[in-house]
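> Okay, here's the prediction I keep looking at, along with the sequence it came from:
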Amino acid sequence: MKILITPTSLCRDRDNPALEPLRAAGHELRFAETGRPLTAAELVGALPGVDGVIAGLDEYSAAVFDHASELKVIARYGVGVDNVDRDAAVAAGVVVTRTPGANAVAVAEMTIGLAFAAARGIPRLDAGVRAGQWPRGEGIELTGRSYGVVGFGAIGRLVADRARGLGMRVAAYDPLLPDAVFEAAGVDRADLDDLLSMSDVVSVHVPLLPETHHLLDARRLALLRAGAIVINTARGGLLDEAAALSALEAGRLHAVAIDVYDTEPPTASVLVGHPRVVSTPHSAGHTREAIARMAQGAVADVLTVLRGERSPNAVTP
């Protein structure tokens, strides 16, 4: 059977040991050549004759499934499935899986790293020294401040644990979880607006859905404490970038740190290049350890589904 592999990290490392079980099972591996996620039009041309995909952030619209008659499984290399039309996948008989928890530590550590980078202006200081300058920093300390975690799944809980370790007061918002989860983590539970009003730093860790699009809009950004930091390592559409820029320009925010954007690469982002914005290229989940776990999990899911078995990581019926 033919397996298409699209994540850029795996396409750069085609001999990754995690892919060996596919080869050992006799499957033919095909690799994307774009160096970026595939568009729906590109997938239409790439999927005929393909039985399974280890998928990055490619765009699986309904039209894609009309040109993928052999396709049986899309194994997401990561946790987000907002780029996959799951209704169309179900109608086409395609199983969609993901690798929950595989990159949770990586994303949580990056989130905290971005908090420090934004608080202290580390990228600006580094750029100044590289340019032969000797800039002065005007950063803020995180210890003793309040941290708001929006979305209290695996990543949100790890972020909360690390923020508490820094001596920060932590509260979290997640309407889908019982009180016991927050109590066990030692954090306060709060409604979203209340959470924002008490936060000096806030990070979002929720999926991008119609109801979460621009979850952090102008009204909610205005609720944050003066001089707050906003961090997004989840999905670009969660943060209203234009509203965040206005808050920065008005002096209401100390900084914004973003790893994800409305469009990627973010050629049209109004935030990239601002002196108080820290920008990274959707790389929060990319550590050696996380890449290995995601690849192993996605490969296992492909093999499971192609054997006609049910994957515990399936997000479709």
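Looks like it arrived, so ask away.
> alpha carbons only for contacts and neighbour counts from here, please
Noted.
> Verify the stated contact: residue 140 with residue 118.
No - using CA atoms under 8 Å as the test, residue 140 is too far from residue 118 to be in contact (9.0 Å).
> So the two - more neighbours on which side?
Each of residue 140 and residue 118 has its neighbours counted (other CA atoms under 10 Å); residue 118 has more, 26 against 14.
> in which helix or strand would I find the residue nearest to the more buried one when sequence neighbours are not counted?
Of all residues not flanking residue 118 in the chain, residue 255 sits nearest, at 5.7 Å (CA to CA, 6 or more residues apart in numbering). Applying DSSP states H and E as the criterion places residue 255 in strand 253-258.
> Going along the chain, name the helices of the stretch 101-250 of the chain.
104-120, 122-130, 154-165, 179-185, 192-197, 218-221, 241-249 (DSSP state H, counting those that start in this stretch).
> With respect to residue 211, which of those lies nearest?
helix 192-197 (13.6 Å; CA to CA).
> ok, residue 73 - how many residues close by?
Neighbour tally, residue 73, other CA under 10 Å: 26.
> How about the contacts made by it?
51, 52, 53, 94, 95, 96, 97, 302, 305, 306 (CA atoms under 8 Å, 6 or more residues apart in numbering).
> For the buried ones among the residues you listed, write the corresponding PyMOL selection.
To isolate the buried subset of the contacts of residue 73 in PyMOL, counting by 16 or more other CA atoms under 10 Å, use the following:
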select buried, resi 51+52+53+94+95+96+97+302+305+306
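> Mind checking which of the contacts of residue 73 are in helices?
Among these, the members falling in helices are 302, 305, 306 (criterion: DSSP state H).
> if I look at the last one, how far off is residue 293?
By that I understand residue 306. 20 Å (CA to CA, to the nearest Å).
> what do you get for residue 175?
29 Å.
> Name the residue in the two with the higher neighbour count.
residue 293 (20 against 14).
> tell me the secondary structure for that one?
At residue 293, secondary structure determined by DSSP: H, G, I helix; E, B strand; the rest coil is helix.
> Secondary structure element for the closest residue to residue 266 other than its chain neighbours, which one?
Nearest residue to residue 266 in three dimensions, chain neighbours excluded: residue 272, at 7.6 Å (CA to CA, 6+ apart). Residue 272 is part of no helix or strand, with elements assigned from DSSP H and E.
> show me the contacts for residue 272.
If you count contacts by CA under 8 Å, 6+ apart, then residue 272 has 266, 278, 279 around it.
> take a look at this one as well, against the first:
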Amino acid sequence: MKIAVISPLFSRSIELMKELTTAFPDLKHNADNLLKTKADLIAFLQDADGAIVGREEIDDEILSACPKLKILSRYGVGLDNLDLESMKKRGLQLGWSGGTNSNSVAEITLSLMLSCIRNLHIATALLKQHVWKVNGGSELTGKTIGLFGFGNIAKRVVELLSPFHCKILVCNRTHDEAEAKKYGITYASKEQILAEADIISIHLPLTPESKNLFSTEEFKAMKKSAFIINTARGGIIDEEALKIALKTGEIAGAGLEAFLVEPTQDWELIDLPNLICTPHLGGNSKESILAMGYACIEHLKTFFSSQ
């Protein structure tokens, strides 16, 4: 069996590649991140029986050009980059484990919340410019947090917020009253959260329904003292509308982990002082990298051992 590792992050892990090579000696990797186009991906995948896929978009055109493929093992938790219908049509197996990076992303979410509300990002930037300006922001304790989506990551965020005694409002497609009681949350409408939340945190997949879910109208409905955090997917926040909201003080600030185009080159957005931003590293802790990778390998082992 030949395995193609598309994900550069997986390819660069000595531990994961050692484990994978032991199980599947015939493999190739993308440690140098050379797969830039759809044609590159097709050429890389054409002779593979299975593949480990990160955030790369795998659509019907690619799958149709690689009929030898039997399984895609997802290195990560989101599935919006895979054409699941095309995979199903072609009888292509999906290897996927939810929640493997939930703690890693939840910790980054909490970090962004604290950095925003305590003014740490602005204070740090000023001090690095040799400007001593004391503004400690507000305390996170007791604030109202609005969560959009309530999957594994959002649930872990709630657990991490427990010592801060926050009021947690959740906007989710489904309501589970047993879960609400377990986590101490209150289900609320989008409109209620926009009006009441001190911090809004996004934990949704990117779908046609969630694309630009937060735009001009939403920012106007938020408190001027509020912050918005996105550790989910780029495109859920309208970045052009966000720029205006941050420049005009429509909202106090934002923390972005994900961007519409990655790597982003929107330096006008990145350079705004009331934006704290990271290069989509939320699920990139050492522990998360290994957990996601070992899960990928197990999916491949399980599948091919049954062939």
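Thanks, I have the structure now. On a predicted model such as this, the values are computed, not experimentally measured, just so you know.
> Please state their TM-score.
Aligned and superposed, the two chains score 0.93 in TM-score terms (TM-score structural alignment, normalised by the length of the second structure); 307 aligned residues with a CA RMSD of 2.0 Å.
> Quick one: map residue 187 of the second structure onto the first structure.
Using TM-score structural alignment, the equivalent of residue 187 of the second structure in the first structure is residue 189.
> burial count for that match?
Residue 189 of the first structure, neighbours per other CA under 10 Å, totals 22.
> how many neighbours does the residue lying closest to it once chain neighbours are set aside have?
Distances taken as CA to CA, 6+ apart place residue 172 nearest to residue 189 of the first structure, at 5.3 Å, with adjacent residues excluded. Neighbour count for residue 172 of the first structure, taken as other CA under 10 Å: 25.
> Can you show me the strands along the first structure?
Secondary structure of the first structure, counting by DSSP state E: strands at 2-5, 28-31, 52-55, 73-76, 95-97, 146-150, 169-173, 188-189, 201-204, 228-232, 253-258, 277-279.
> Any chance of those strands in JSON lines with distance to residue 111 of the first structure as columns?
Conversion of those to JSON lines gives the following (distance: least, CA to CA, whole Å):
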{"stretch": "strand 2-5", "distance to residue 111 of the first structure": "28"}
{"stretch": "strand 28-31", "distance to residue 111 of the first structure": "30"}
{"stretch": "strand 52-55", "distance to residue 111 of the first structure": "24"}
{"stretch": "strand 73-76", "distance to residue 111 of the first structure": "22"}
{"stretch": "strand 95-97", "distance to residue 111 of the first structure": "25"}
{"stretch": "strand 146-150", "distance to residue 111 of the first structure": "11"}
{"stretch": "strand 169-173", "distance to residue 111 of the first structure": "14"}
{"stretch": "strand 188-189", "distance to residue 111 of the first structure": "20"}
{"stretch": "strand 201-204", "distance to residue 111 of the first structure": "8"}
{"stretch": "strand 228-232", "distance to residue 111 of the first structure": "7"}
{"stretch": "strand 253-258", "distance to residue 111 of the first structure": "9"}
{"stretch": "strand 277-279", "distance to residue 111 of the first structure": "11"}
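> Of these, flag the one that's most buried.
Greatest average neighbour count among the strands of the first structure goes to strand 73-76 (a mean of 29), per mean count of other CA atoms under 10 Å.
> which residues touch the equivalent of residue 28 of the first structure over in the second structure?
Structural correspondence for residue 28 of the first structure with respect to the second structure (TM-score structural alignment): residue 26. Going by CA under 8 Å, 6+ apart, residue 26 of the second structure touches 1, 2, 3.
> And residue 26 of the second structure, how close does it get to residue 288 of the second structure?
Distance of residue 26 of the second structure to residue 288 of the second structure, computed by CA to CA: 26 Å.
> Outside of stretch 300-307 of the second structure itself, which residues are in contact with it?
Contacts of stretch 300-307 of the second structure (CA under 8 Å, 6+ apart): 23, 50, 71, 73, 95.
> try it again with 10 Å
The contact list for stretch 300-307 of the second structure (CA atoms under 10 Å, 6 or more residues apart in numbering) reads 1, 3, 20, 23-24, 49-52, 70-73, 93-95, 295, 297.
> picking up where we left off before, and of the helices of the stretch 101-250 of the first structure, who's closest to residue 7 of the first structure?
helix 104-120 (16.8 Å).
> which bit of the second structure covers the closest one?
Going by TM-score structural alignment, helix 104-120 of the first structure lines up with residues 102-118 of the second structure.
> ok, now how distant is residue 186 of the second structure from residue 65 of the second structure?
From residue 186 of the second structure across to residue 65 of the second structure, the span is 48 Å (CA to CA).
> just residue 33 of the second structure next, same as before
In terms of CA to CA, residue 33 of the second structure sits 21 Å off from residue 65 of the second structure.
> Go ahead and confirm residue 99 of the second structure touches residue 292.
Yes - at 9.0 Å, residue 99 of the second structure counts as touching residue 292 under the criterion of CA atoms under 10 Å.
> okay, the two: which has more neighbours?
residue 292 (24 against 19).
> which one in the first structure is aligned with the more buried one?
Counting by TM-score structural alignment, residue 292 of the second structure lines up with residue 294 in the first structure.
> related to what we said a few turns ago, which neighbours do residue 140 and residue 118 of the first structure have in common?
Residues touching both residue 140 of the first structure and residue 118 (CA under 10 Å, 6+ apart): residue 254.
> Show me which of the contacts of residue 26 of the second structure is closest to residue 260 of the second structure.
Closest to residue 260 of the second structure, out of all of the contacts of residue 26 of the second structure and judged by CA to CA, is residue 3, at 29.9 Å.
> show me what contacts whatever residue of the second structure lines up with residue 156 of the first structure?
Structural alignment (TM-score structural alignment) places residue 156 of the first structure against residue 154 in the second structure. Going by CA under 10 Å, 6+ apart, residue 154 of the second structure touches 102-103, 105-106, 109, 147-148, 160, 170, 201-204.
> sorry, back to before: please report the distance of the residue nearest to residue 266 of the first structure from residue 281 of the first structure.
Separation of residue 272 of the first structure from residue 281 of the first structure (CA to CA): 11 Å.
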